[in-house]
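Chemist: Provided below for reference: sequence and predicted model.
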Amino acid sequence: MDIERTYDASAEREDASATPRDGRPPRRAVPPAVPPRPSAPPPPAPAAPPQEDAPVPDGPPGAPFLAWLRTPRPQAAPGVWAFAHRPKPAEEPVKVPARQLLGGALIALLSCWLLWSLLWNSFLGGLWMWPLFNFTAESWRSGMTFVVLSYGYYALTAAVLLFFFGRLGRWPEVWRRWGAPLVRRLWDDGGEPPPVAPAPREDPAEWPRLRAAGAHAAADRLAADARAGLMNDVDHARIEVAWRAATARSGRLAALTDTVLRHGAAACPHPSGARDLGVRTARHDLVARQVRIGTAAEDRRNPYAHRGTGCALDPGLLGTSLLAVGPPGSGKTERLVRPVLESLCLQALAGRAAVVAVGMGAPSARSAAGEGADLAPDDAFDVVVKIGRPDSEYDLDLYGGTDDPDEAAGVLAEGLVGDLAGTQPGADGRRAATALAQLLGPYRAAHGRFPSVPELRGLLDGSPGALGALRTALTAGGQEGLLRELDARERQAERPGDVAPLLADRLALLDRPAFAGFFDTAHPGRTFSLRTLEHPLRVRVDLPGRGHAEASRLLARLVLAQFTECAASRADRSLFACLVLDDATSAVTADSVRGLQRLRSAHAGAVLTLRTLDDVPEALRGPLLGSVGCRMAFSGVTTWDGALFAEVWGKEWVETRDVTDRQVVAHDPFSRSMHVLRRLISGRAVTAQSVTVRTVERERWSASELAHAVPPGHAVLSVTSVGGASAPPVLVDLRR
């Protein structure tokens, strides 16, 4: 029994739903040729951690990976980078100005020294020593006992003085602010001793769970590969997933152990055979399933517990979906979409996720070199659908891979006229779905497949030849009962305001020479369907570029509708499914907003970016912000967009201090003369301050602050986990 190809069943289903154009099957995993060890070292371990993370010691080839694996990851608030995180105190300490703090400490030190000198060298010394002479026997004063008591008395007095003046001069705070960092810096410069490896029962590099189950040989093999530098973070995560799957089924543990003994860190490969991405641009932690996108700024508007901490995203947050709004050039693609997509691709290689990325196609000159899309290169994906490009190996299923005509009609109607609902007479989603179902059902019954784009356009146009041929095929196949659907369609076509001409006009956007080789239902061998979300696939869909803007928006709506439908209807929801839509302009509709709300319970989520909320119908802006759990406002948003974010983020209770200056009026001659003297010296009248402290309710972030106070390269991010935990909006520096 062997499970070295953990995803064989999934790969077989992939072959049936996504086959390249030339008939070749998708890339499959190939086990290493040499059983004891891979013939070539795996991809490198994670990059060196940043300055605030745990240090990477020198040593064997696997030392950086082992240091990364052993770094603690304490529990943190949602959205906080857990790798080597150091929690802050619950409340912000009172920050005394440095000049005042050092001055007070120096005055307290001088006062302490002065009092000590007086106790030694003045008449106060007698009073100070009086208790010692009065409460001790006279016979003690000539022996060593009295000497010991004297020095103890001196030490006790010194301790009392130091404690009193230390509290008075805030010496502990001076030590925490300047003394401790200086000593720590000197210690680091002198060389820090190498960390001691934890005990095997607690060391994650020793695979304690495998040892607890009795698989000591497999644990030794994996630990040896880790020490030799033959394992990376993807291998560790992938084998952990395979281990959990094996323990959930009886009889699979022995097969997994045998596979690990033969292949080591290369065991249980992804169907593509890849063990890492070619290039990483972000910092990832596959143990916590996080990707770091920035650092919370040291800003007064940020909660104290978040200032200076790393900000990260994970499937537990993306499962509530994320909406990012910012003008072009604000960094949505580079600083958010790419890191998140990279993290999801790594998790797909580990068998934890399935990702579908949708973006604009790249210029042909770049794509010919394999660096096609702006989101990620081609080799980072298992399936790349380049709509309108002759070099595309895959096609997109226009009907979402379903066999149900009603379901296919509903999804297709959402893509064709979903953006026109409520804005154009007759553009109703239900009427459009009904009209399409009246044609798709009979056509599938007659031909065993759904119509292609030209065939469906002819049926929607009411072409006598197309409808007559369909009637003949139904009669010849014994499907006379479905002729009533065609009769109903013909009757509705005669009524004013019929939706079929509008559907035909929209479908004409896809019936162009550039798309002649796509959406072909007669040869489905190379068609990709979103029904494959049950497998750990990495998919990129390149929308057509220049000259086909409306077709791109239509296809974006169609993919979003298919994803929400397919993700919610999965039978196996163990994988986290995520859709990354780089530009959701005109893709947000009433049905898609309702679909986003269903993703949370389906272990799925979506990442949507918008240039402005004006790209969304006014009636849907509030529901869209309410349907997602993670919201992100980049620098440069308008005050109109900022007002919507400020409203959804709500208000909080804050403490305000109102300081009022009033002039002091003197009545006696001496006070008047002193006031005149102070006014001559300072140039200002003598005043007294009155402070009023109040608790008021204010917006967390106002529309004006979001529009004008967010620096370039920053964004305000609020997150909510699938479990309901949330974090307030935080100003994030995306460049760190």
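Modeler: Arrived safely, thanks for sending.
Chemist: Please count neighbours and contacts with C-alpha atoms only from this point.
Modeler: Fine.
Chemist: Figure out how far the lengthiest helix in the chain is from the centre of its chain.
Modeler: Counting by DSSP state H, the longest helix found in the chain is helix 144-169. Its chain's average C-alpha position is 57 Å from that of helix 144-169, according to C-alpha atoms, centre = their mean, to the nearest Å.
Chemist: That helix packs against which elements?
Modeler: helix 98-121 (3 or more C-alpha pairs under 8 Å, 6 or more residues apart in numbering; DSSP states H and E).
Chemist: ok, residues contacting the very next helix or strand once past the helix it packs on?
Modeler: Note on helix 98-121: by DSSP states H and E, the next helix or strand toward the C-terminus is helix 124-134. Residues from elsewhere that reach helix 124-134 (C-alpha atoms under 8 Å, 6 or more residues apart in numbering): Leu118, Leu119, Ser150, Tyr153.
Chemist: contacting residues for the third one?
Modeler: Read that as Ser150. Leu132.
Chemist: Now the element after the helix or strand where Ala180 lies, going C-ward?
Modeler: Per DSSP H and E: Ala180 is located in helix 180-189. For helix 180-189, the following helix or strand on the C-terminal side (DSSP H and E) is helix 208-212.
Chemist: what comes up buried for the following helix or strand past that next one?
Modeler: Going down the chain from helix 208-212, the next helix or strand is helix 216-227, by DSSP H and E. Neighbour counts over helix 216-227 (16 or more other C-alpha atoms under 10 Å) mark His216, Ala218, Ala219, Asp220, Arg221, Leu222, Ala223, Ala224, Asp225, Ala226, Arg227 as buried.
Chemist: ok, structure two:
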Amino acid sequence: MAHDGSHHHGERTTTRHPSPLPHQRPGAATPFDLPSWACAPRPEAEPGIYRLGYRRIDPERAEAAKVAAWPLLLRAGLNAVVAWLAFVYGVEFAIAGTTMIGVLPSRSAFVATSVVLTLNVLVLGIAIKIFGRMGRWLEVWRRYVAPLLSRTVTQEERAEEEAPAGGEAVRRQDPWDGLREGGAGEAAARLDGEAVGDVDYVRIQRAWESAQADPVFVPAFIEQVAARGAAAFAHPSESRELPGRREQHDLLVGQVRLGTAQDVPKNPMGHRAAGFALDPALLGTSVLAVGPAGTGKTARLARPVAEALCLQALAGTACAVVVGAADADLGPDAWYDVVIAPGEPSSAYGLDLYGVAQSPDEAAARLAEALLPEELTARTENARTALQQVVGPFHAAYGRYPGVRELRALLAGDPDALAALVKALGTVGRLAVHERDLEYRERQRDRADDPGALLADRLALLDRPAFEGAFATDGTGRPPFAMRVLDHPLRVRVKLPERSHPEAARMLSRLVVGQFVQAAGVREDRSLFAGLVVDDASAALDATAVRGLQRLRGANAGAVLLLRTLVDLPEALRAPLFGAVGCRMAFPGIAPWDGRLFSEAWGTHLVQETAVTHTPDTSGGVIRRVGRVGRKALSGTTAQTESVTTRDVERLRWSPSDLAHALPAGHAVVSLTAVSGEQVPPLLVDLRG
């Protein structure tokens, strides 16, 4: 019976090391401040921007901020002097003008005074408008005057000025105001007295939103919170935090901060110097990251995303499947509910080779695609048929799918295995239905191109003592994990035996990725985001998996795929893979032929190109010409004129050469597409924290 994700959590939890308290972050010096975090502003922003603490950038203000202090102050002072002179002489000129046309002498003293004041104000306003803009007085005020004034005011006065109305301040700093207003004041009072972490807060708020959908559930919500406090509605594992948590997360909007977008002209203005983050809206279009080993793909992308998905699973908003080598740093085992390590005898779980198949024919087809490498894809159709000819009859005879050893014997044509299968089919009365398949399989056995022999050889890679009990279907081995449980907030880690059994690891990676893509697409309950992280996807992708990636966008699911180079993939898969994913990342040292695909996908944009031309100066009369001759005789240089031409030209956003040689260490270039279709052009991002 496949593991359904709900029967073994308690057993695993008792063997875990105690996780940190949810209110005390690992390595944090101070307790978690829930009111400040929950009530902090999170302004709407473009995809990829870390919203917590984000402030929109005014382009004019950003340009002004680049001006150095002394040139800024000097220009402001000169404009102030000129503005004063313009004001003084402008007022005199205006008064003289009104006197000439007879306005002032013919009016009373009150009217004359009013006219003079009006002229003063008018001229002063014009002078400030013109010279204040040229002198950037607002920037001087923001940089120097305003901070100086704020330091002269006492702390008490600032507190009085900044504090809003009392009731509004209390409401904005109360993370449980929704519960109080919705009639769950008792639950809010219980939570006020406890240390609540961000995982707890998001999980309880999600439960509250579900309870509000039907008032009948509100009393049950209040009862649960009153009984368990911050542990209410806990994850089945009872974990409320991840040990060894490193990254900066904002679980309220599902973001994990990976770095900072650089303040460079190639980056869009809104992203410059802003935090760079990924969330389910971006992961839902899937991420492809390419870069050689040692450039930080695992440490700066795969592990943080795995950490984010595991935290979201604890909060009840996601499920995570993380695939990588046994020694890959994708978080400790304590992060996960299910750890599948086929090469380790101590592993608690096995893997269901047949996944979420709805029929024996479908199960055989998926297994055939996983067993054969891409160089043998031409034989996939025959292999699929051969597997169906034995899997279907076996399932009909025994009510289960065959294990690795049983399947290998049937494909190799073992007489005893075939005889036992025929006898079992006769016992259940299904021999007539499957007799033709078995006869055809028997005829194929003696042919030189028998796909059954090829499949038997491939299965021999999984029929090793190191994998004993890892793929059992008869209940004698480890409990098999089946990918059909993606509608539960499970955290799954698949450890591939890449060092000891590299070819078996490649087969298993294809199998797991194929099962995930299939399972995520057929889920009936898609309320949880289903996230897949593959640390090395070079052998995990085939044509079926690439087609399935495109369907994940509408299934509230997505994948993060890491590659050392696109050359590891068959050429026929490279362009379709680029089209199937919405987010693309290039790491330093990427090969030029890989960079060409990124460059073509990112296209061109208009840039202003300035050309400077120098020509000999031949202007002027006799005196200027004599002067130029003398200058040339004395200095050896010819007087020249300079002409500047500016035009818009199309240039590649990032050329293959730039991607291969110009990226600094610890950085990456990433383009983003959200599930909604909103796109962000390539960003240069510093991923070093």
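Modeler: Cool, got the structure. Given the structure is predicted, the values throughout are model-derived calculations rather than measurements.
Chemist: TM-score them against each other, please.
Modeler: The TM-score (TM-score structural alignment, normalised by the length of structure 2) is 0.89; 679 aligned residues with a C-alpha RMSD of 3.6 Å.
Chemist: picking up where we left off before, show me which of the buried residues of helix 216-227 of structure 1 is closest to Ala357 of structure 1.
Modeler: Ala226 (32.4 Å; C-alpha to C-alpha).
Chemist: circling back: report the buried residues of the longest helix of structure 1.
Modeler: Those would be Phe146, Ser150, Leu161, Leu162, Phe165, Gly166, Gly169, for helix 144-169 of structure 1 by 16+ other C-alpha under 10 Å.
Chemist: ok, those vs Arg201 of structure 1, which is closest?
Modeler: Gly166 (45.3 Å).
Chemist: Can you tell me what that closest one aligns to in structure 2?
Modeler: Here Gly166 of structure 1 is matched to Gly132 in structure 2, going by TM-score structural alignment.
Chemist: That match contacts Asn79, doesn't it?
Modeler: Yes: between Gly132 of structure 2 and Asn79 there is a contact under C-alpha atoms under 8 Å: 7.1 Å.
Chemist: What residue, apart from its backbone neighbours, is nearest the residue opposite Ile340 of structure 2 in structure 1 once aligned spatially?
Modeler: Taking TM-score structural alignment, Ile340 of structure 2 has Val385 as its aligned residue in structure 1. What sits nearest to Val385 of structure 1 in space, not counting adjacent residues and going by C-alpha to C-alpha, 6 or more residues apart in numbering, is Val541, at 4.7 Å.
Chemist: element containing Val323 of structure 2, please.
Modeler: Per DSSP H and E, Val323 of structure 2 falls inside strand 318-325.
Chemist: And the strands in the stretch 151-300 of structure 2?
Modeler: Assigned by DSSP state E, counting those that start in this stretch, the stretch 151-300 of structure 2 shows strands spanning 248-250, 255-261, 275-278, 287-290.
Chemist: Is it possible to get JSON lines of those strands that adds distance to Tyr336 of structure 2 and mean neighbour count?
Modeler: As requested, the strands of the stretch 151-300 of structure 2 are arranged in JSON lines below (distance: least, C-alpha to C-alpha, whole Å; neighbours: other C-alpha atoms under 10 Å):
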{"stretch": "strand 248-250", "distance to Tyr336 of structure 2": "18", "mean neighbour count": "20"}
{"stretch": "strand 255-261", "distance to Tyr336 of structure 2": "18", "mean neighbour count": "24"}
{"stretch": "strand 275-278", "distance to Tyr336 of structure 2": "21", "mean neighbour count": "23"}
{"stretch": "strand 287-290", "distance to Tyr336 of structure 2": "22", "mean neighbour count": "24"}
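Chemist: Distance to Leu573 of structure 2 added to these, as a markdown table?
Modeler: Below are the strands of the stretch 151-300 of structure 2 laid out as a markdown table (distance: least, C-alpha to C-alpha, whole Å):
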| stretch | distance to Leu573 of structure 2 |
| --- | --- |
| strand 248-250 | 34 |
| strand 255-261 | 29 |
| strand 275-278 | 26 |
| strand 287-290 | 13 |
